[in-house]
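> With the sequence up front, the predicted model follows.
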Amino acid sequence: MLFRCICFACFLLPAMVAAQSKTFFHKDTLKIAATSVGVRFNHMKAPLMLSGKKYEIIDLGSDGAPGKTVTVYLENDSIQIRNDNFPYEEKHFFPLQLAGKNYKLRLRFNNVTASFPYAYIRENRGRALVEVPETFELANILLMLSPSAKKMGGMVDSGQYHDEVMAYFKPYLGHPVFKALDVREAEYSNNYYEFRDNSICYEFNGDQLMPTQYFLVYGSDDSTYSNAFRSNVGLVADFARQSNFRAFYQSHLPYYRQLIAQQAEWSDVAGMQRWLGKQFSHRGFDTSRLIFSPIINSRHSTQQFGGSDENGRSFYEMVLFVNGPNLYNMAPDLNEQQCRGVLAGIIFTEVDHNYVNPRTDSFKGEIDSIFASRDFWAPVSKTSFYSKPAYIFNEYMTHALFSLYAIDTFDASTAKFLIARREALNVEGRGFAKFREFNAALMKIKKENPDTPVADLYPKIIDWCRSFAVR
């Protein structure tokens, strides 16, 4: 059999240079007397036979990977294409003739937001990691010191560590990185998450910031992976050099390790996943990374990534960005169980987004209709970051779900305290005006249907929302 390989000289460094998806149109028609064509990405054991039917375009795609290939099998020939635009999207179009009928063959290497080395998967499958990564702490320190954060809040503003940060970095507040971080109020939330969360896409190699296995965590344009951290990575590295940030980080490792140990003890992410798995019939994640900083006060987020090992076995990782336990160590009005519960609420309401959001998508039309009454559910003056009706519903659902988890996990007195605190947080603090009513309704529906998973209660929950909204 003849063999041809098509390669392109696109030498790109992931997450280091500006790039975007690439599309290639091949002129030569692939002619096959049969009614189907065999196509195999190199992770597949055998070619997939694609038939021409009523559609003009015959399509097959797979997530991109370093060195990945796709082979098209002709009658006495084959063509192989290598993924040279990794990690960005790459598409190839070929004129295709099957049994005399003309089609277009589209082959896709999909863009990916992370690429896990096999060694990483082997080492971390089944683990629950808790970390204060060096670049993540650098990003948080820069945000805390920035002019915008002083106006917008969301960062710890007192305590010994806060004071040490302020004193150490005060001589460097004139660095140009702070001008880059001084954005308008309307842009602050997106800029904050882009800058903070994407910091894990880099790690130090000496004084240089080099790409990691993550290409994009949070951003509005995943075709180029552009984000606020990547756009300013040169300034960030220069600030770290001038301020000798790495020495500051190293000198505080004992403090970070103390908090990591406490966070790991108080954070039962594995238990949360088991509880959520029963409620949503979800397989869960192979690895969780709980990333925090002692100067985060609010603004938590989560992301998930996927990959596969050398045997083709899938690998799913959940990353959580939250505050540290130090916030609650300074709360004299809370006992230890309440401290654990409050921290659990922060973490749980990020973990459960990974279960709630996909289920919500199955009822998107109904939810969009009901929650389009924005002023009724969540006045935009307080909740503008949640721009779509489904986003509003997901916030209601994820936070109300914690009430069910608290009832099943903590003693009755602690659960009652946590539920009341969660309701006050959402109504008075976050602007979700009807959360108390929604929360009570969910607890009632679940109590009436104790053996029914929450995922199967969605129709009842949505019916309640519809009735409540027209009272």
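Arrived safely, thanks for sending.

> from here on, contacts and neighbour counts on C-alpha atoms
OK.

> Let me see the contact set for the closest residue to Gly324 other than its chain neighbours.
Leaving aside its chain neighbours, Gly324 sits nearest to Pro294 (5.1 Å; criterion: C-alpha to C-alpha, 6 or more residues apart in numbering). Contact partners of Pro294, counting by C-alpha atoms under 8 Å, 6 or more residues apart in numbering, are 156, 161, 323-327.

> also this one, for the comparison:
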Amino acid sequence: METSNTSVLTVEINPNLELFAVIYILAFNGSDPFIMAPPSYIKDALTYFAPYKDSEAVKDVRETFNSSLPFYTRDEAIMALSTRLAKLNYLGNITNDTALGLDLRLFAEFARESNFEAFYRAHLKDYERSISNLSKILSRAPRWYWHLFGRDYTRFRVEASYSLRIHPHSVGENGTVYYIGFIPRDMDPSKAHELALVILHEFAHPFVEDFLKENFQLFRNMSYYLNEIRSELPFTTSYDVDHYGTFYNYLDELFTESVAEYIGLKCGIPEDYVTLYRLTMSVPLFPLSKFFEEYSHMEKSGMKVSEYAPIFARHMAEWATPENVSALYWEVTPVTWVHETNSILFNGKVVIVYGTSGSEKALAEFLEKTLKRGYLQGYGQAPSIVLKEVDELTPDDMKTNLILIGTPETNELVERLNDRLPVKFLFNGSWTLGRSNDSVGKFFAFKITNESVISLPLNAPVPSQWGLIETIKNPWNSDTYITVIAGTDESLMGEVIRKGRVESYTIIGRNYLEVGFYIERGGER
């Protein structure tokens, strides 16, 4: 394969970003949603830097990132400062800091006075453990960007924090493309694969942006794809202007994500994991699966992305027209809780229907509080959340968004729907679960462990103790959804509420996690 053979890839816990993280830990006494460090690391930082907890740098961070500010405001401010820090030499070594802004001069002073470098070196083994798996996965990436785009950066740099949640982003300048973000501790293979795909996505942005500057005109009349995703996910898209504000931005994300997943496979990320990741991302990025498939055609043609652009654009116009784009959406996009939560907010109401077991009513009350808190934190508003028994439902209730709690034994409505459920309830002395594609076009199931993601056949066994959450379209109103929550005991039902809901369904057992996606209409698998 042709390659420039000149790019250098480096992965590091950036000392400036970790300096920022330590000052942030001091500013909020180790307790804040953006602090990701393990408790032992936080304790070390608070102890080592205790004499400097009232320094001007700490006061400045506490004021700038005040906890009373909205989450997204703090997130954007952390991202902006991290971009400046990641591109600089270590601040503690800069003696003539007059060129730095006041905030960074305070950081440099803190680094020198506290001997931050000694703390950083004392934790090098922790940092190295967190990045070792990533370095191996990403080592092949630069040649594949060259292969796709016919251009290169001299350096690919992963600059990360170990202990501060920095929103992943990228910058390309002066022959260097930077990934700037965070690398969590305990990077087992599954987490390493996920983060590698995020990094590959960010690395792809500068390449895709240059590509679109030259070729966007070929795609400009296909904004109906964006209109469709706005229609299906009205609240997700309206709150994320950066990705959904213009068709240009949306097309940028589609190309960037599909390139990242294609290169991820070339870097040795297992196909089952990439498939799981693509299905997850297919919900907010339509039609991601069609974009991904196009790179195989392009590779066979021997063309670069820029050469293949007219063919790509022609194919995209052929996939769907403004009149039938909605049909394509449901041919390639799995049904998930993300759809229901958007529909709940759009319609302003959800009815939680609990079964006859006393624990199911208690779970419904817990879910009501959880949903209300989540909606208020995420969107600043909460819909009407109504709790009812089955015999209290009205015909209008049946057409709204529903959450059903219980098995066919305890919830009559679950019993009525059981034949329509892709994950069905089966009784053989006790309630268990079975997967079926009778009511859907395509079905994907995955078992997830710390070490791997494994695609499951539909007849794979389900643990005898389980918690389930699954979402389908409402058969009484195609514009709303129904989510079913059940389990063999209350603790597993509570756990599945806390961990599930991104996929079409989640099954949790003792030391068992399964997620899956189903696409309700046909199409080639």
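Arrived safely. Only a predicted model underlies this, so the values are computations on that prediction, with no experimental measurement involved.

> Which parts of the stretch 201-350 of the second structure are helices?
224-232, 234-239, 241-244, 247-266, 271-282, 288-301, 305-319, 325-332, 337-347 (DSSP state H, counting those that start in this stretch).

> Which one of the ones you listed lies nearest to Asp32 of the second structure?
Across the helices of the stretch 201-350 of the second structure, Asp32 of the second structure has its closest neighbour in helix 234-239 (23.5 Å, C-alpha to C-alpha).

> helices or strands up against the closest one?
When contacts are defined as 3 or more C-alpha pairs under 8 Å, 6 or more residues apart in numbering; DSSP states H and E, helix 234-239 of the second structure packs onto helix 224-232, helix 241-244, helix 337-347.

> switch the cut-off to 10 Å
In terms of contacts (3 or more C-alpha pairs under 10 Å, 6 or more residues apart in numbering; DSSP states H and E), helix 234-239 of the second structure is packed against helix 224-232, helix 241-244, helix 337-347, helix 358-379.

> count of neighbours near the aligned residue in the first structure for Ala118 of the second structure?
For Ala118 of the second structure, the aligned residue in the first structure is Ala247 (criterion: TM-score structural alignment). A total of 11 residues lie near Ala247 of the first structure under the criterion other C-alpha atoms under 10 Å.

> can you check Gly38 of the first structure too?
Counted with other C-alpha under 10 Å, residues neighbouring Gly38 of the first structure total 16.

> Where in the second structure does whichever helix or strand it is part of fall?
For Gly38 of the first structure, the element it lies in under DSSP states H and E is strand 36-41. Across the second structure, nothing matches strand 36-41 of the first structure (TM-score structural alignment).

> Would you mark the buried spots in whichever helix or strand comes after that strand?
Going down the chain from strand 36-41 of the first structure, the next helix or strand is strand 48-51, by DSSP H and E. If you call a residue buried by 16 or more other C-alpha atoms under 10 Å, then strand 48-51 of the first structure has these buried ones: Leu48.

> same for strand 48-51 of the first structure, what does it pack against?
Right, strand 48-51 of the first structure is packed against strand 36-41, strand 57-63, strand 69-73 by 3+ C-alpha pairs under 10 Å, 6+ apart.

> Distance to Lys382 of the first structure added to those, as CSV?
Output for those, formatted as CSV (distance: least, C-alpha to C-alpha, whole Å):
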stretch, distance to Lys382 of the first structure
strand 36-41, 48
strand 57-63, 38
strand 69-73, 49
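
> Between these, which one is closest to Arg82 of the first structure.
That would be strand 69-73 among these, by C-alpha to C-alpha, at 4.4 Å.

> how about whichever helix or strand comes after the closest one, aligned to which bit of the second structure?
Next in sequence after strand 69-73 of the first structure, counting helices and strands by DSSP H and E, comes strand 78-82. Aligned by TM-score structural alignment, strand 78-82 of the first structure falls on no residue of the second structure.

> Report the inter-axis angle for strand 78-82 of the first structure versus strand 69-73.
Angle of strand 78-82 of the first structure versus strand 69-73, following axes from the mean of the first three to the mean of the last three C-alpha atoms, to 10 degrees, is 160 degrees.
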